[in-house]
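structure for the following, please:
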Amino acid sequence: MKIQITARETLKPSSPTPQSLRDFKLSLIDQLTPSVYGSMLLFYSSINGGTNNHFERSEKLKKSFSDTLTLFYPLAGKTVDNITIDCSDYGALYVEARVDCTLSEFLQQTNWDQLGEFIPVKVESTEDTVGFLSVIQVSFFDCGGIAIAMSISHKLADGATAAVAMRCWAATTFGSADALAMVPLYNSAEIFPPRKFSVVGVPTLVDFNKEKFPIKRLVFEASKVAALKALAVSESVERPTRAESVTALIWKCALNAARSNSGVSRPSILTRAVNIRRKIEPPLPDNSIGNLVGFYTAEKDESETELNGLVRKIRDKLKVFDKNYMKMLQQEDAFEAVIEYWKVAATQMMRHDMEFYICTSLCNFSWYDIDFGWGRPVWVTMGSGNMKNLIELMDTNKGDGSIEAWVILSEQDMYLFERDPELLAYASLNPSVLDTKSSS
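Okay, the predicted model is just below:
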C-alpha cells in the first residue's frame, strides 16, 4: 500500500471570529497538559447510491470544516503563551491523499505502521513544529472508500472534545440539524482559572521513547468481556465495567511478562485517565470544550493475583479520586495541590523498583455514530505515540460491548504477553476488521 499526498491547504473559519473572542484563555488543566497531538482516524466505505467523486467529496468536506471552525474557532488559532490562544483565524491544515489499494484490502489485516500514514501529525509533535493547532487528513481509496483523520493539539482538546468537534463537522457536512446540539461550550477557564507559571520543573506523565516498541491490537468479543466482568465481581465491586475488567486482565498479563523477563517480583502502578465532566459539581455537558481530564493511580503488589482483586484496586482508587481530586481542582490553591499530585505520580513513574503502566479509554464515546452523509464508519481507531507500557481501549465496530485494545510493551515483554494463555482465552490477536464488523 502506498499513500501519496496530493494537496495541502489552509482552511479558515467561513465567518471571521469576532474581535471579542480573539483572546481565548486556556484552563489550568490545559496549561498543565503537554504540547502533543491527539488523533482520531475514521474509515468509511464507498457511498451506496451517492457520489464517489473525490473532488466533490473533498470540496464538501472542506466547506463544512470551514463552517465548523466558526464554532470551534480556537482550532484555527495559534498559541501565544501558556495562557492564551490568539484566535485571529490563522486556520487549520487540510491534507488530501490518494491510496493505491481498496479499503477492504487494507482492513483485511491492519498494520500499525501503515496506520500512521493516514494520520497527518505525529503524536509527539508540537505546534512549534507543525504550525497549526488542528490538522485534517482525508485519504481516498481506489474503491471510493475514505479515511478521515483529525489531529488536535492537546493544549486545546481531550478525547471528548475531539469527539464533539468531529461529530459537529460530520453533521454540518450531512446538513443535519444535530450540528446545532453540538455548539461548543467554552467554560473550562472559568471553572479552572489559568495561572502564570514556568513550565520548567512541571512534571509530565507523557514520555515518548526514541526506542521503537512493538504495538499489538487485541479484540475482546462481547461474550468474552461479559465473562471477564463476571470474574471481576467482588463484594466491593458488584458491577465492574467493561473497561475495568479488560484493563485488569491486560495489566495482569503484561506484569506477568515483565516479571518473567526480569526474574524479579516488583509492585506495579497503573495510571488511568478520567473524563471529569460528569464528576464536577454541578456536572458539565459533553460539549464542554478543553482538557477536562484527570488521572488516578492504582497500585498492585506481588500478592495480588486475582482479576477481581485488581478491579477492586482500580475502583477503590477511582472512589478516592472522585472524593479528593475533584475538590482539589476547585479549591483556591488548586495549582499547588495539582503540581504536588503530579510530582508524586511522576516520581512513581521513574522508579526502577516498580512497573508503570498508563491506560486511556475512549469507550462509550459513540464514535461509530459519526456520519458525514455516507453512513457509519466501518472502523475507528486512534493515533498513539511510541510510549512504553501504554494501554488504549475503544469500542469495536460491532456496537455490542466488544472492546478493541492497543498495547505497547517492550519487545521482550510483548513476546511473552501475546502468548499468555490467560490473555488468549479472552482476546483475539489482530483479527480482520472486516471479520469483527457487525452484519447489521
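
CA only for contacts and neighbour counts going forward, please
Will do.

now the strands for the stretch 251-400 of the chain?
Secondary structure of the stretch 251-400 of the chain, counting by DSSP state E, counting those that start in this stretch: strands at 268-275, 293-300, 355-361, 379-383, 390-395.

tell me the most buried of these?
Burial among those, expressed as mean neighbours by mean count of other CA atoms under 10 Å, is greatest for strand 390-395, which shows a mean of 24.

pull the residues that contact it.
Contacts of strand 390-395 with the rest of the structure, by CA atoms under 8 Å, 6 or more residues apart in numbering, involve 243, 247, 357-364, 381, 401-409.

just the buried members of those?
Buried members of the contacts of strand 390-395, scored by 16 or more other CA atoms under 10 Å, are 243, 247, 357-363, 381, 401-409.

re earlier: nearest to Val219, of the strands of the stretch 251-400 of the chain?
Nearest to Val219 among the strands of the stretch 251-400 of the chain is strand 390-395 (9.4 Å), distances taken as CA to CA.

heading C-terminal from that closest one, find the next helix or strand.
strand 403-408 (DSSP states H and E).

structure for this one too, so we can compare:
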Amino acid sequence: MWGSLFKIGKCTTRRFAFDASAIANLKVKAAGNSAQNSTQVEAVSAFIWKCAMAASEETHGFTRPSLLSHVVNLRRRTIPPLIENSIGNLISIASAHCKARYDELGLKGLVGQVREGISKINSDFIKKLQGDEQSNVICKSLKMMEEPGSKDGGVDYFGFTSWCKLGFYEADLGLGKPIWVSGVGSTGSVFLNLIILMETRSGDGIEAWVTLDEQEMAILQRDMELLTFTSLDPSPLKLSNIAAVNSPNYRKGYLFPTL
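This is a model prediction of the structure:
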C-alpha cells in the first residue's frame, strides 16, 4: 500500500510557525458562514494541504488528485476512555481524498474533508476493532488509502501527525522543562510529504515541520498566502519565552532538547 503513496527523491524540511492570531484567522476563514468551528489541528492541516497541492500543481503543470492521512489517538475515543499514559501505539489512520480542484473546495471544504475523515475514527469504529470484525475494519480502513494511489496513479500523498497536547513541554528529564521541542531528529525525515504538527511552548501556537520534495518546497516557501499566516523558521526564543535565556539550562546549553 505504502509503495503506491510514498515517493523517493531528494527532500528538504522547513518549519512553518502559526501563532495564535494566525490560527484564529484560519478558523474564521474555514468556518465561512457556518456556525461550526474547526479545531486548530483541522484548520492548520487543511491549510497546509491546500498550499502543498498548489505547489504540486505548479511543479507538474496540472492538478493531481490528493490524499491526506492523519494519525488519530485512540485513547480518548474508547468507551470508557483509556488513561493518557497507556503504553503502546494506540493509533489509527484517518484519510481524506481531494478529487476536485483545491481552490474550488476552498479552505472550508478541505477542513470538512479532514474532519469527516477523522470523525470516522469514533467509538463505534473502536468497538468493532475490539470484536470479531477487527480484520474487516482494518482492511477496509487501509483500502480507503490504498485505492486512490492504485487507481489514480498520479495521486499526491501528504501524511500528517499531530503531537500537540501530548505534554512534551511538561517533561522534565532532570535538566528542567524544555524550552523548545523539535519534531524532527538530527538526521531529518526519511519520508517525503510528511508534516509533523508541534505546539509551541506557550501552547497557543503550532509549528509545522514540513518535509517535501526539494522543488515543491522551493515553491511552497514562497507561497504568499502561506507566508501571510506563518513565519518561516523563526527563532525558537521568539516562539517560547525570551526570559528563558536567563535560565540555568540555557546557559548550560540545554536549549534544544529533542524528545
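
which position in the second structure pairs with Ala227 of the first structure?
With TM-score structural alignment as the matching criterion, the partner of Ala227 of the first structure in the second structure is Asn25.

what's the neighbour count on its match?
Per other CA atoms under 10 Å, the neighbour tally for Asn25 of the second structure reads 13.

once you drop chain neighbours, what's closest to Lys343 of the first structure?
Taking CA to CA, 6 or more residues apart in numbering, and ignoring the residues beside it in sequence, Lys343 of the first structure has Pro203 as its nearest neighbour in space, at 5.9 Å.

ok, the aligned partner of Glu392 of the first structure in the second structure to Thr13 of the second structure distance?
Using TM-score structural alignment to pair residues, one finds that Glu392 of the first structure aligns to Ile196 in the second structure. Ile196 of the second structure is 10 Å from Thr13 of the second structure, where distance means CA to CA, to the nearest Å.

same deal with Ser150 of the second structure?
Per CA to CA, Ser150 of the second structure is found 27 Å from Thr13 of the second structure.

do Leu239 of the second structure as well
Here the criterion is CA to CA. By it, Leu239 of the second structure lies 19 Å from Thr13 of the second structure.

check Lys128 of the second structure too.
38 Å.

between those two, which one's more packed in?
Comparing Lys128 of the second structure with Thr13 by neighbour count (other CA under 10 Å), the higher total belongs to Thr13, at 20 against 15.

thinking again about what came up before, ok, the residue nearest to Lys343 of the first structure - contacts?
By CA under 8 Å, 6+ apart, the contact list for Pro203 of the first structure reads 339, 342-343, 346.

between those residues, which is nearest Ile276 of the first structure?
Closest approach between these and Ile276 of the first structure, by CA to CA: Trp342, at 16.6 Å.

how about the residue nearest to the spatial centre of the first structure, what does it touch?
Nearest residue to the geometric centre of the first structure (CA atoms, centre = their mean): Gly159, 4.9 Å. With contacts defined as CA under 8 Å, 6+ apart, the neighbours of Gly159 of the first structure are 38, 362.

ranges for the helices of the stretch 101-250 of the second structure?
102-119, 123-129, 134-152, 214-220, 224-229, 236-239, 248-252 (DSSP state H, counting those that start in this stretch).

out of the ones you listed, flag the one nearest Gln36 of the second structure.
Comparing those by their distance to Gln36 of the second structure (CA to CA), the top pick is helix 102-119, with 10.3 Å.

for the closest one, name the packing helices and strands.
If you count contacts as 3 or more CA pairs under 8 Å, 6 or more residues apart in numbering; DSSP states H and E, helix 102-119 of the second structure packs onto helix 20-31, helix 40-60, strand 66-73, strand 91-98.

pull up the aligned stretch in the first structure for the third one.
Taken onto the first structure by TM-score structural alignment, strand 66-73 of the second structure occupies residues 268-275 there.

how much does the matching stretch stray from the second structure?
In the superposition against the second structure, stretch 268-275 of the first structure averages 0.6 Å from its aligned positions (mean CA distance after the TM-score superposition for the first structure).
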